[in-house]
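1. Structure here, sequence nowhere to be found:
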């Protein structure tokens, strides 16, 4: 069910977009992270990044000891989360 489509709003994006606030660029990277205070050790949250914001988002996660790995987007079929 697509409520946005029914209400005349924009349909969901077909191309994954960057998670950086305000960026609408096509995502090229997945930044896998985990907050050990609230997630189990094996859990990986995913932020998507365009080429221009990959380093910024990765640095943000590294500074907070949350970053685990950065992979090209095509290495995973479906990201768990982009929030």
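-> It's in. This is a predicted model, so every value here is computed, not measured.

2. going forward, measure contacts between C-alpha atoms and count neighbours the same way
-> Will do.

3. Show me what the helix ranked longest in the chain packs onto, helices and strands only.
-> Within the chain, and with DSSP state H defining each element, the longest helix by residue count is helix 54-63. In terms of contact count using 3 or more Cα pairs under 8 Å, 6 or more residues apart in numbering; DSSP states H and E, helix 54-63 is assigned the packing partners strand 29-33, strand 67-72.

4. Put this next to the previous one:
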């Protein structure tokens, strides 16, 4: 895993991203396909509006929450199917 922080998807912006904008273009993608843009605090509303007015925006999630949900469960995590005592 890279230590690089995601950069805002807004054109010309080099700020750190703090939001994930989840979207889908129904003319190009299957209904279950999800694409993502990332946004800094300043550009969240603009990018959300751009996707929203086209009917593409599906969800806006804090980057930290998105990253946590993408992490595989650890051995001690009940979601992993057991606890450290099971080893």
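-> Ah, there it is. Since the model is a prediction, treat every value here as computed from it, not as a measurement.

5. ok so, going back, mind putting the helices and strands packed on helix 54-63 of the first structure in a markdown table, mean neighbour count and distance to residue 17 of the first structure included?
-> What follows is these, written out as a markdown table (neighbours: other Cα atoms under 10 Å; distance: least, Cα to Cα, whole Å):
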| stretch | mean neighbour count | distance to residue 17 of the first structure |
| --- | --- | --- |
| strand 29-33 | 23 | 10 |
| strand 67-72 | 16 | 13 |
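
6. Figure out which of those strands is closest to residue 51 of the first structure.
-> Taking Cα to Cα as the measure, these were each checked against residue 51 of the first structure, and strand 29-33 came out nearest at 7.3 Å.

7. equivalent range in the second structure for the next helix or strand after that closest one?
-> Heading C-terminal from strand 29-33 of the first structure, the first helix or strand you meet, by DSSP states H and E, is strand 45-49. Mapped onto the second structure using TM-score structural alignment, strand 45-49 of the first structure spans residues 35-39.
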